[in-house]
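> starting from these lines, generate the structure:
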Amino acid sequence: MSSFEPALCSVTFRKLTPEKIVELSLDAGLAAIEWAGDAHVPLGDTMIATHVARLSRKAGFATSYGSYVAPPTADLAVFRRALETAIALDASNIRIWPGTRERASSDYNADERRSTVDAIRDMATEAARSGLTVALEYHPLSLTENTDSARRLIDAIAHSNVYLYWQPRPGLALDDALAEIAEIGAHVSHVHVFAWNSTRNRFSLKTASAYWRTVFSAMPASRWTGRRFAMLEFVVDDDPLALLDDAATLRQILKA
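Sure thing, here's the model as predicted:
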């Protein structure tokens, strides 16, 4: 049985209210919600964050803050606003983007990578003071867009409060996915789960059941010691009914 619990990234349903997302997540049998900083819990809006925290807490959901803070473009002052928001949200974790968004890792010189490392390390220290962890998005066009860059980044940061997410690039072959998690899995806290092909067409998670079952079975032990979440992110046609179907599939995968 996987150590991961099923969860949702709220960005999956940008147009739905937090109330509806909580209701839907309850129906889907999920355990946690990562609330999107560009949709449901805006950066710095602690009033909304407090409201969403109440909704989540009443429903029994753990929470994470899916921020779009992207160091070093975003500095420590911006991160402090995200941290304040995450605290109001009662979140235990803040997701940030490593490097300027939509910029390939190959475009960075040594000084730019060093600036990113220093910024993330400072943010992690700040978060630790408030008891929150920091996790780096694992995403194309970032400093975690491939395993080599991600590993060099996390090794350079060398901070006990910084972890990696993991998700497959759209269309990533299973053998390549297994190679990635073997390389960086010891740093992985949470995983984003979806079924896309290389042209970003979306499919039911049922079509990728064997893929994800193999991934979770092969996930190595991690230095992360908290609850681990497999977060569903995006569904066919942005349809809430598709989430219910994918969540049922994910629960079965995680029980295997």
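> hey, let's count contacts and neighbours off CA atoms from now on
Fine.
> for the stretch 101-250 of the chain, just list every one of the helices.
With helices called from DSSP state H, counting those that start in this stretch, the stretch 101-250 of the chain shows them at 110-129, 147-157, 174-184, 209-218, 240-255.
> buried residues, the fourth one. List them.
Across helix 209-218, burial judged by 16 or more other C-alpha atoms under 10 Å covers Ser209, Tyr211, Trp212, Arg213, Val215, Phe216, Ala218.
> could you look up the SS state of Thr73?
Of the three states, Thr73 takes coil according to DSSP: H, G, I helix; E, B strand; the rest coil.
> now the other sequence, so there's something to compare against:
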Amino acid sequence: MSNFEPGLCTVTFRKMPAARIVDLAAEARLVAIEWAGDVHVPPGDMAAARSTARLCERNHLTISYGSYVAPPTDELSVFMGALETAIALGASNIRIWPGTRGRDSRDYGAGERRAVADAIRDMGAEAARHDVTVSLEYHPQSLTDTTESARRLIEAIAEDNVYLYWQPRPGLKLDEALTEVAHIGQHVSHVHVFAWDRNRNRFPLASAADYWRTILATFPVSRWTRRRFAMLEFVTNDDPAALLEDAATLERILNR
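Got it, this is the predicted structure:
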């Protein structure tokens, strides 16, 4: 049995209003939502943050904030604005992007990597003062676009309050995925769950149920000690009905 609980990333439904997303998450029996900072709860929009927090509270949904802060392109002052929004939202975790978005890790020099690590360390320390954790997106064209680069970065940051996410690159084979999580799993807070092929075509999660069941059941012990979420992302055809089907599959995968 996995220790992950089921959640949803709202980037899955960019055009859907927050209230409808919360209703859908409740119908799908999800327990957490990661709100997109580029559409549903923009940084600095305290009214949206507070109203969304109330919606989630009424439905007993734990909250994460999916920001698009990307140090060192974005400095500490930008992060502080996103953190303030996360606090108003009632988020216990804030996601950020490591390094300039759209830039491969191989293009960074040693000095640039140190600058990113230093910036993220400062962000993690500030968030800790408010009991908010910081997690780094694990994504192509970032400083976490390879497992080795991600490991080097998190070890260079060396801040107890900073963690990694994990998600498979589209089309990643199971044996490679297991190697990745074995390598960095001790630093992982949450995961993003989807079923894509290498061409980014989307499929029902049921088609990858064995893949995800194996990964989530064998995830290494992590230094993360809070509730842990496997968050659905980008369902087939952006269809709410597809989310309900995927959520049912995820519940079976997690043996809940």
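> quick one on the thing from earlier: need the helices of the stretch 101-250 of structure 1 in CSV with distance to Ala31 of structure 1, can you?
Output for the helices of the stretch 101-250 of structure 1, formatted as CSV (distance: least, C-alpha to C-alpha, whole Å):
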stretch, distance to Ala31 of structure 1
helix 110-129, 23
helix 147-157, 28
helix 174-184, 23
helix 209-218, 17
helix 240-255, 11
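> out of these, nearest to Leu8 of structure 1?
helix 240-255 (8.9 Å; C-alpha to C-alpha).
> now for the closest one, which elements pack on it?
Using 3 or more C-alpha pairs under 8 Å, 6 or more residues apart in numbering; DSSP states H and E, the elements in contact with helix 240-255 of structure 1 are strand 4-9, helix 18-27, helix 209-218.
> how big's the offset between it and structure 2?
For helix 240-255 of structure 1, the mean deviation from structure 2 after alignment is 0.2 Å (mean C-alpha distance after the TM-score superposition for structure 1).
> relative to helix 209-218, how tilted is that helix?
With axes from the mean of the first three to the mean of the last three C-alpha atoms, to 10 degrees as the basis, helix 240-255 of structure 1 and helix 209-218 are set at 40 degrees to each other.
> which residues does helix 240-255 of structure 1 contact?
1-6, 24, 27-30, 204-206, 209, 212-213, 216, 232, 235-236 (C-alpha atoms under 8 Å, 6 or more residues apart in numbering).
> can I get the buried part of those residues as one PyMOL selection?
In PyMOL, this line selects whichever of the contacts of helix 240-255 of structure 1 come out buried by 16+ other C-alpha under 10 Å:
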select buried, resi 2+4+5+6+24+28+30+204+205+206+209+212+213+216+232+235+236
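> count the neighbours of Ser51 of structure 2 for me.
16 (other C-alpha atoms under 10 Å).
> over to the one 5 residues further on?
Look at Cys56 of structure 2: counted by other C-alpha under 10 Å, it has 25 neighbours.
> that one: which element?
Taking DSSP states H and E as the definition, Cys56 of structure 2 sits inside helix 46-58.
> which elements pack onto that helix?
By 3+ C-alpha pairs under 8 Å, 6+ apart, helix 46-58 of structure 2 packs against helix 18-27, helix 76-89.
> quick one: which of the ones you listed is nearest Arg58 of structure 2?
helix 18-27 (9.6 Å).
> show residues contacting the closest one.
By C-alpha under 8 Å, 6+ apart, helix 18-27 of structure 2 touches 7-8, 10, 13, 31, 33, 40, 52, 55-56, 59, 240, 244.
> one more: stretch 184-198 of structure 2?
For stretch 184-198 of structure 2, using C-alpha under 8 Å, 6+ apart, the contacting residues are 9, 135, 147, 150-151, 154, 163-167, 169-172, 202-205, 207-208, 219-224, 228-235.
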